[in-house]
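Dropping the sequence and predicted coords here.
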Amino acid sequence: MENQKQQVKQLCTDFRLSAIAADLDEIVSTAETEGIGYLELLSRLLKTEQLHRQQRDESRRMKSASLPRNSDLSLYEAKRNGLTDRRLAALRELNWIDQLFNLVLMGPSGTGKTMLAAGLAKDAVKAGYHVYFRTMEEIVSTLKTRDFVRSQTAEYKKMLRANLIVIDDVMLFPLEKNVAVSFFNFINQIYESTSIIVTTNKKPTEWAKMLEDEVIATALLDRILFRCEVINLTGESYRMENRKTFLDK
């Protein structure tokens, strides 16, 4: 019996079925106690491997997404920022990703734009989507250097493979004309195959000033807003309300 188990474990290792190899003794022992049939035993073994691979893949996708620390929507106070629980629940169903809709989260600093975007991105990772979360500055840096820096070439390819791209703090700083063109070309390349979440404290009417080109701004907004839900978040800044100090202690 033990020799057979060792042979099975070796075969599992050869076929890269690491979870079955690791849990074989326990599963076989339980099967013997319960007196289950061969098909049920086989089913349990394969489900063990399936669960292990799903968890491993999710862990890899989560690492690749590079989500910020605060990405747990169970802690998100939707009503505080003018978002109803019903609307938040609809967003968390993630149907809009399959339909290639975009989200534009607008509002003053501290109203939860990044946390909402990160939380939806985390939900998407757990649902099996490939997600890419970066700031506008990081996206621009990748676009500038992808042709001659190997690591940035890999980053760019990762961006193109994503089902959902989150671009945080869009238009926080003005862009030079050549950078604005590169950013437009990137959005133009992905908008028909990838859902995009944009967070910004600038109204669309202000984008032309930040891009220093009304034509590019109009074309960029045309692609982002074509299939899009615009959500205006309101309220006082969470950071200012919860500001910490050490001098008063």
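Arrived safely, thanks for sending.

drop to CA atoms for contacts and neighbour counts, all remaining ones
Fine.

quick one: stretch 32-45 to chain centroid distance?
Distance of stretch 32-45 from the chain centroid (CA atoms, centre = their mean, to the nearest Å) equals 38 Å.

whoops, stretch 83-100 was the one
That offset, for stretch 83-100, works out to 14 Å (CA atoms, centre = their mean).

mind listing what's buried in that stretch?
By neighbour count on 16 or more other CA atoms under 10 Å, the buried set for stretch 83-100 is 88, 91-92, 94, 96-97, 100.

let's bring in a second model and compare:
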Amino acid sequence: MANAAALPLLLRQLRLPTMAGCCLEVTERALKQGWSIPQTLAALCEYELAERERRRLERHLKEARLPVGKTLESFEFDAIAGADRHQLSALACEVGWIEQARNLLLFGPSGVGKSHLAAAIGQALIEQGQRVRYYAASTLVQELQVAKQALRLADALSKLDKYGLLVIDDIGYVKRTESETSVLFELIAHRYEAGSLLITSNQPFSAWDSVFPDDMMAVAAIDRLIHHAFVVELTGESYRKRAHTRQRKEQKSTLES
């Protein structure tokens, strides 16, 4: 006959540490409330799964390297034209477009919240079970350049395949050099119909000749990006300018009171 006192040890050997940690508490509650064996097992499994999900979320949020504190709830939708709350909330909560390797392209001048939206959508998708990685465009390009110089570009691109969504922020700030734009193009071509990209840019496609020095490369990159993409164009006053205006009003109100 099995020794009930050995249950925590057996659960740890089965690599069920959360069940092991709470089994005594749960079994005592089960005895007091008259739970059946299946009910008790179900309760233990729920604890284990909840803890695994918590650890997964913590691990994937850490690896994503998203800017912190950016949520859709804190985004000022009313101040920005082109920011469709319903559409962006749907993209944040539904993973179908990630599974279909579609892209999301956010355009707009500096300060309208492109990076905020990118980070918020990325975090929401992680909560839906997706793996996400955020990069400033210049940082990503530099890393890919180093890999290419070491003849490891193919490996570097393949390592990014584990992320369902790759966020490339501020692509317009990539320097207009052949070495940088070539690795950026190779990344776009590699992800085409294989993995989703979320790209923010302060320059419309018509000005991407400042990103890609070769017109044919620019056209080819744009063609791949928009083939399966949601395109959002944001306009409005800079967040920093709005914050400054609010601050001045509050200071004025304080002085007058």
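On my side now, so go ahead. Remember, it's a predicted structure, so these values are computed and weren't measured experimentally.

Need the TM-score between these chains.
For these two chains in superposition, a TM-score of 0.89 is obtained (TM-score structural alignment, normalised by the length of structure 1); 242 aligned residues with a CA RMSD of 2.3 Å.

still on that earlier bit, could the buried residues of stretch 83-100 of structure 1 go into TSV alongside secondary structure?
Putting those into TSV (DSSP: H, G, I helix; E, B strand; the rest coil) gives the following:
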residue	secondary structure
L88	helix
L91	helix
R92	helix
L94	coil
W96	helix
I97	helix
L100	coil
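
Now which residue in structure 2 aligns to A217 of structure 1?
When structure 2 is aligned by TM-score structural alignment, A217 of structure 1 is paired with A218.

With structure 1 overlaid, report how far the helix or strand hosting its match is off on average.
According to DSSP states H and E, A218 of structure 2 maps onto helix 215-227. For helix 215-227 of structure 2, the mean distance to aligned residues of structure 1 following superposition is 0.7 Å (mean CA distance after the TM-score superposition for structure 1).

Distance from that helix to the middle of the chain?
For helix 215-227 of structure 2, the distance to the chain centre is 24 Å (CA atoms, centre = their mean).

Show me what that helix is packed up against.
Judged by 3 or more CA pairs under 8 Å, 6 or more residues apart in numbering; DSSP states H and E, the packing partners of helix 215-227 of structure 2 are helix 178-191.

Run the chain-centre distance for the next helix or strand after the helix it packs on.
Going down the chain from helix 178-191 of structure 2, the next helix or strand is strand 196-201, by DSSP H and E. Relative to the chain's own centre, strand 196-201 of structure 2 is displaced by 11 Å; criterion: CA atoms, centre = their mean.

Strand 196-201 of structure 2 vs helix 178-191, what angle?
Orientation check (axes from the mean of the first three to the mean of the last three CA atoms, to 10 degrees): strand 196-201 of structure 2 against helix 178-191 gives 140 degrees.

Would you mind getting the angle between strand 196-201 of structure 2 and helix 215-227?
Between the axes of strand 196-201 of structure 2 and helix 215-227, defined by the same axes, to 10 degrees, the angle is 120 degrees.

elements contacting strand 196-201 of structure 2?
Counting contacts by 3+ CA pairs under 8 Å, 6+ apart, strand 196-201 of structure 2 packs against strand 103-107, helix 114-127, strand 165-169.

now what about that strand, what contacts it?
Here strand 196-201 of structure 2 makes contact (CA atoms under 8 Å, 6 or more residues apart in numbering) with 98, 100-108, 114-115, 118, 164-172, 191.

Stretch 183-195 of structure 2 now?
Residues from elsewhere that reach stretch 183-195 of structure 2, judged by CA under 8 Å, 6+ apart: 98, 100-102, 141, 144-145, 148, 157, 161, 163-166, 197, 217, 221, 224-225, 228.

Could you pick out the buried ones from those residues?
Applying 16+ other CA under 10 Å to those flags 98, 101-102, 141, 144-145, 148, 157, 161, 163-166, 197, 221, 224-225, 228 as buried.

Report the contact partners of the closest residue in space to E51 of structure 2 that isn't next to it in sequence.
Nearest non-adjacent residue to E51 of structure 2, counting by CA to CA, 6 or more residues apart in numbering: T18, 6.9 Å away. By CA under 8 Å, 6+ apart, the contact list for T18 of structure 2 reads 47-48, 51.
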